[in-house]
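Asker: curious how this folds, go ahead:
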Amino acid sequence: MPLSSRSLLLTPLLLLLGCSPAPELSKIEGYAQGTTYQFSFELPSESTTELATIEKAVNEEFARLDLALSNYRDDSRIEQLNAQKTTDVLAADDELIMLIEQARKVYHASQGCYDLTVKPLFDLWGFKKDVFSPPTEEALAQTLTTIGMDKLETVDATHLRKQIPELRIDLSSIGQAYSVERMGKLLENFGVHNYMIEIGGELQVKGKKPGNQAWRIALEKPLPNERKLQKVVSFDSGESMGLIASGTYRHFFDSNGKRYSHILDARSGKPVEHNTVSVTVLHSNPTIAGTWATALTCLGSADGIKIANENHIAALFIDQQDEQLIETQSDAMNELKGISFAPK
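Answerer: Okay, here's the model as predicted:
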């Protein structure tokens, strides 16, 4: 399963460039991690680096990330670790440990709603093959015994231990946002400080476009079977900022008059039933933004707004009540400087 799928925890909201890039911008685009990507950036005037050199480095980094973190390929290092069904201490890359520990912080903050080990639940509900199959309470209870980040121990910076041999780590909910972060660092290593990186709708911006113009990003209205714009985000300050948006409104099953979201609460093992249809998170670190976007979408606005406030996370919740979309912003979102939201 590609990193971009988020293991069906959510489908990222479509994020579109608000304005066409100016001619002076360089562009790299293509297909990776099961989705499309687009980088727009300004090479420094003194740079002698060829665009082809940067594009080669981008492709090599995508290939490295894929081999390290992708759950859809059996030869990736994460799947090799998952295949070791043992409670012995296992060697792991420090990069993987870092991502697990970031996820663990949000796991605890979300009171277990967000969990990197939930993949068996998606298989149980039929989401893996896109065939809805509600489990029995007995099957659900049994599957819940095989998941839980509290059963994954970090021994040190390069070693893990599973407390149950069957435990599997799925990085789909964090891997794509981490890829955005890595690509930003890659561009900066080439001396680029004005850029927009977008991978499958998850993005990071820094600096300005030529002419001192702010990067402007359009957010999609979170309604199924529609492609309309909700509002435009303008990054006026030029500071580095990741924007990750998550939603329940694209992937779901309707059965016997009831809608079942693909977003599962790891605590109950069941699809969430709240009215929150999307959550947008802004953070200087895209990986942190992506992790929190997933967790807050799982929690929903009623519980999520309190937890976002406690953890100083800038989040925009959108709930659907009948035909009405209701927005709620966390305190940190209200306090953001240098970023403005405007209607479409």
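Asker: okay, CA-based contacts and neighbour counts for the rest of this
Answerer: Noted.
Asker: assign residue 28 to helix, strand or coil.
Answerer: strand (DSSP: H, G, I helix; E, B strand; the rest coil).
Asker: contacts only, for the spatially closest residue to it that is not a sequence neighbour.
Answerer: Spatial nearest neighbour of residue 28, chain neighbours left out: residue 39 (5.1 Å); criterion: Cα to Cα, 6 or more residues apart in numbering. Neighbour list for residue 39: 27-29, 195-198 [criterion: Cα atoms under 8 Å, 6 or more residues apart in numbering].
Asker: most neighbours among those residues, which one?
Answerer: Using other Cα atoms under 10 Å as the neighbour test, the contacts of residue 39 are led by residue 196, with 28 neighbours.
Asker: gap between the closest residue to it other than its chain neighbours and residue 136?
Answerer: In space, and not counting its chain neighbours, residue 196 is closest to residue 205: 4.4 Å by Cα to Cα, 6+ apart. Going from residue 205 to residue 136 by Cα to Cα, to the nearest Å gives 46 Å.
Asker: to compare against the first, here's another:
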Amino acid sequence: MDQTLMTRVLVPTLLDDSTRPLLGAQVRSLDGQTMGTTWQVRWTVQASVASVERVHAAVQAELDLVVDQMSTWLPGSDLDRFNHAPADTDHTVPPAMGEVLQAACWLSHESGGAFNPAAGALVNLWGFGPGPRYTDPGFTAPSDDAVQRALARNDWRALRWDGANRRLHQPGGLLLDLSAIAKGYAVDRVSRRLSAMGLVHTLVEVGGELRGQGLRPDGQPWWIELESPPVAHGQRPLPTTRVALHGLSVATSGDYRRAFTHGGVRWPHTIDPRQGRPLANGLASVSVLHAECLWADAWSTALTVLGREEGMALAEAHGIAALFVQREPDGQLSETLTPAMQALDA
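Answerer: This next block holds a predicted model:
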């Protein structure tokens, strides 16, 4: 699409003809907090299929399950217990955590370690974990020696993940961190739970990751705009990208969300687990569209770490719909769309 046009419209290539809008229905909404961020659910109702209280309880139950199993912040979570387990021990994880680990380990292999669920030591070292935080007074970037020590503890292959039996190995000091995939998984769980309750027209969002099902009462899909990096003075604005979330999920990773500056260097929160340092590949953001939010979330992180060239190649090999925003040497922002993303352009 010509970037002089200021609005791009993306629609799914396959539409669910069996889904009919609930004409004259109402759109209801709920919101709250989870995982250190916010959540929101919208759904259309024509009759009392489910009360607001019942919907709220169902949503909270799914979010709480993900937190209880996969939170790095909650003492006593299944993930926390694994991280503090003795060296050379094997552990069985609960089913939901097993689903996430299965996807995470697969993508770690496919991305050559650009996506890494065992990078918790690095995340913590750079101040983006439970603590100490990069926002704490006096926090400084870690030394090279500290980075090398953390790198020695982030080999995801040392987990020896056995998906059939949901077993993983703690070699000693390895720290799981599923933050780059758990929010997307939570979105999927909430969406599926609502569908099981008879709510087929829903929009679910957790921390900016979204999944839309069905249609609004007016027959329109759930329209959203892709998150875009802030445009600085002198930068040309990028096209606005509107997406019809009809059986689609979206997630965006960017270098503008959380960062700190030390010694004149800006360190964004996304870490390259292969190098042990926050990214410096010039990518401002990557947005991914996928049927499942788990995969949109995970792929957006993996592609961001890989950078535009390597990321484009891997995304094309797997048919991933992605939009890359690059910071060019002249200070401008440029966009690159994978063929699968271009195919959605109406």
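Asker: in the second structure, what residue corresponds to the residue nearest to residue 28 of the first structure?
Answerer: Here residue 39 of the first structure is matched to residue 41 in the second structure, going by TM-score structural alignment.
Asker: now do the strands in the stretch 201-346 of the second structure.
Answerer: 202-206, 209-213, 223-225, 240-244, 248-254, 259-262, 265-268, 271-272, 277-278, 283-290, 321-327, 333-337 (DSSP state E, counting those that start in this stretch).
Asker: identify whichever of these lies nearest to residue 136 of the second structure.
Answerer: strand 259-262 (10.8 Å; Cα to Cα).
Asker: buried residues in the closest one?
Answerer: For strand 259-262 of the second structure, the buried set under the neighbour-count rule, 16 or more other Cα atoms under 10 Å, comprises 259-260.
Asker: so where is that strand in the first structure?
Answerer: Against the first structure, strand 259-262 of the second structure falls on residues 252-255 (TM-score structural alignment).
Asker: give me the next element, helix or strand, following the strand or helix carrying residue 56 of the first structure.
Answerer: Using DSSP states H and E, the element containing residue 56 of the first structure is helix 51-69. Using DSSP H and E, the helix or strand that directly follows helix 51-69 of the first structure along the chain is helix 77-82.
Asker: got the contact list for the next helix or strand after that next one?
Answerer: Sequence-wise, the next helix or strand downstream of helix 77-82 of the first structure (DSSP H and E) is strand 89-91. Residues from elsewhere that reach strand 89-91 of the first structure (Cα under 8 Å, 6+ apart): 81, 155, 158-162.
Asker: mind doing that once more with 10 Å?
Answerer: Residues outside strand 89-91 of the first structure that contact it (Cα atoms under 10 Å, 6 or more residues apart in numbering) are 81, 84, 153-163.
Asker: mean per-residue distance, it to the second structure?
Answerer: When the second structure is overlaid, strand 89-91 of the first structure sits 1.7 Å from its aligned residues on average, using mean Cα distance after the TM-score superposition for the first structure.
Asker: can you pull the buried residues of that strand?
Answerer: Quick answer for strand 89-91 of the first structure: no buried residues (16+ other Cα under 10 Å).
Asker: against the second structure, where does that strand fall?
Answerer: So strand 89-91 of the first structure sits over residues 90-92 in the second structure, by TM-score structural alignment.
Asker: kindly report the same for stretch 63-75 of the first structure.
Answerer: Using TM-score structural alignment, stretch 63-75 of the first structure pairs with 64-76 in the second structure.
Asker: show the end-to-end separation of the matching stretch, please.
Answerer: Span of stretch 64-76 of the second structure from end to end, Cα to Cα: 13 Å.
Asker: thinking again about what came up before, which of the contacts of residue 39 of the first structure still touch in the second structure?
Answerer: Shared with the second structure under both residues aligned by TM-score structural alignment, their matches' Cα atoms under 8 Å, the contacts from the contacts of residue 39 of the first structure are 27-29, 195-198.
Asker: of all the residues you listed, which two lie farthest apart?
Answerer: 29 and 195 (13.3 Å).
Asker: that older thread, return the set of buried residues in the match of stretch 63-75 of the first structure.
Answerer: 64-74.
Asker: now stretch 147-159 of the second structure
Answerer: Of the residues in stretch 147-159 of the second structure, those buried (16+ other Cα under 10 Å) are 147, 150-151, 153-156, 159.
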